[in-house]
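In: Sequence and predicted structure below; questions after.
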Amino acid sequence: MARSSSGFVAGLTAAAVVVVGFLGHEAQANAPRSLSGRPGPTATHAAGASKAPRDERHAAALPDGSGTGERVVYSLDDDRVWLVGADGTVQNTFGVSPGNVDPAPGTYAVASRSKSITGTDGVPVEHVVRFTSADGVAVGFSAAVHGSLPTPDPALKTGGIRESRTDGETMWMFATIGQKVVVIR
């Protein structure tokens, strides 16, 4: 009898170690960079603090220096997204309505997705594609279920970058887990 109870205790101990390790990892992953010891996002030369060059004649053209390969490019200054294929051609581009918390320019990867949730502003959203956090708030693309592109309430910290429902569905199909997201000025 002693052997079976010691095996049971060993199993419980192993399970507890796994749970504590997982919770520790989650706590570190969600801690502010200043406390977590993690470096900031990997910035490419193109995604640095300076504004990427624009084609003055074609405002919706993909900015030079916005990375290479298949990626989502998000311009903080232009409130625009480009979905770029592996061959470097723009597959789609559209305007967005950002929240009041911006990610730092740099290169990220899609970290999580949700088909439908309630946003930090209390609005039901769908096709949520998250790629980072800033100022303690998750940052990602989403579409309001009722289709609006609201002006963020300054009293709330919101990292949702809102798209139309059609654009949200397009983003959902393109930006799967691990997809590169390049944020530029």
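Out: Now that the structure is in, tell me what you want to look at. Treat the numbers as computed from the prediction; the structure is a model and nothing was measured.

In: Please make it C-alpha for all contacts and neighbour counts, starting now.
Out: OK.

In: Would you check that residue 91 makes contact with residue 84?
Out: Yes: taking contacts as C-alpha atoms under 8 Å, residue 91 lies within contact range of residue 84: 5.6 Å.

In: Show me which of those two is the more surrounded one.
Out: Taking other C-alpha atoms under 10 Å, residue 91 and residue 84 do not tie; residue 84 has more neighbours (21 against 11).

In: Quickly note the distance from the closest residue to the more buried one other than its chain neighbours to residue 69.
Out: Nearest residue to residue 84, sequence neighbours excluded (C-alpha to C-alpha, 6 or more residues apart in numbering): residue 90, at 4.5 Å. Residue 90 sits 11 Å away from residue 69, going by C-alpha to C-alpha, to the nearest Å.

In: okay, now the one to match up with it:
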Amino acid sequence: MGPYVKGRRRERHVAKMGPGVVVTGLTLGALAVVSLLAFQANGAQDRAGGAKPVASTTTSSGPAASATPSASATPTVPPLPATSGSGTRVVYSIGSHYVWLVDPKKSPQVAPGFAVTPGSVEPAPGSYSVYSRTPSTTGTDGRQIEHVVRFAQQNGVVFGFSAAVDGATPTADSNAKTGGIRSGRPEGQLLWDFAPNGTKVVVVA
């Protein structure tokens, strides 16, 4: 009876423990399945959300709405006045304070104009000729000037083109009568090379 009883006790023990183990295993399996389904559901939701277009946050004032680049700040050169005469000449406009160098033998005939700063007195409109040139001297304002090209004298005022050695083109002193027409140094060199004595200078209004 001893072995039989011992064996029965083991069977009852296994029978008692067996269902619990099975239930535990089923519970763990069910939890694993639920977790897997939840994970897959979250992944699907993430993928679906990722496919949605993202609204742009760029405002109208951002880089995408930048204005068209502005035009060049380079000043526009006025055209050569129609009343400037003919032939090889230096043309000076009192109204626009520009100078043009015109040579019909060259192409283009008209060199690009350049701005100048007049003295306190302007020459009268008309046709003149270069009568005197000085490589360098002192201007009426005390500055060192170069490439002086004189073309007229009126009421004791000498009119001519020149350039300050320091490159300055200050506004003339209205308390003094001066006829110096100042340009930049590169432009002064161009005019000096272009206008020897006898060159026509046409002054227009």
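Out: The structure has been received and is ready for your questions. Values in this document were obtained by computation on a predicted structure and should not be read as measured data.

In: For the two chains, what TM-score is obtained?
Out: The TM-score (TM-score structural alignment, normalised by the length of the first structure) is 0.66; 128 aligned residues with a C-alpha RMSD of 1.3 Å.

In: re the thing from before, what residue in the second structure is paired with the residue nearest to residue 84 of the first structure?
Out: Alignment note (TM-score structural alignment): residue 90 of the first structure maps to residue 110 of the second structure.

In: so what's that match up against?
Out: For residue 110 of the second structure, the contact set (C-alpha atoms under 8 Å, 6 or more residues apart in numbering) comprises 80, 100-104.

In: rerun at 10 Å
Out: Under the criterion of C-alpha atoms under 10 Å, 6 or more residues apart in numbering, the neighbours of residue 110 of the second structure are 79-80, 88-90, 100-104.

In: what's the span of stretch 77-93 of the second structure, first residue to last?
Out: End to end - C-alpha to C-alpha - stretch 77-93 of the second structure spans 12 Å.

In: That should have said stretch 117-130 of the second structure, apologies.
Out: With C-alpha to C-alpha, one end of stretch 117-130 of the second structure sits 19 Å from the other.

In: Against residue 63 of the first structure, how distant is the residue nearest to residue 84 of the first structure?
Out: Residue 90 of the first structure is 11 Å from residue 63 of the first structure, by C-alpha to C-alpha.

In: for residue 23 of the first structure, same thing?
Out: 40 Å.

In: Counting neighbours, go ahead and name the busier of these two.
Out: Under the criterion of other C-alpha under 10 Å, the comparison of residue 23 of the first structure against residue 63 puts residue 63 first, with 19 against 12.

In: and the aligned partner of the more buried one in the second structure, what is it in contact with?
Out: Taking TM-score structural alignment, the alignment pairs residue 63 of the first structure with residue 81 from the second structure. Contact analysis of residue 81 of the second structure by C-alpha under 10 Å, 6+ apart lists 91-93, 100, 204-205.

In: please redo it, this time with the cut-off set to 8 Å
Out: Neighbours of residue 81 of the second structure in contact, by C-alpha under 8 Å, 6+ apart: 93, 204.

In: my read: residue 183 of the first structure touches residue 77, true?
Out: No: with contact defined as C-alpha under 8 Å, residue 183 of the first structure does not reach residue 77; the gap is 10.2 Å.

In: that older thread, if I've got this straight, the match of residue 63 of the first structure is in a helix?
Out: No: read with DSSP: H, G, I helix; E, B strand; the rest coil, residue 81 of the second structure is coil and lies in no helix.

In: The first structure: helices as residue ranges?
Out: 2-30, 33-36, 165-174 (DSSP state H).

In: check contacts around the residue sitting nearest the centre point of the first structure.
Out: For the first structure, the residue nearest the mean C-alpha position is residue 131 (1.9 Å; C-alpha atoms, centre = their mean). Contacts for residue 131 of the first structure (C-alpha under 8 Å, 6+ apart) come out as 108-112, 138-140, 181.
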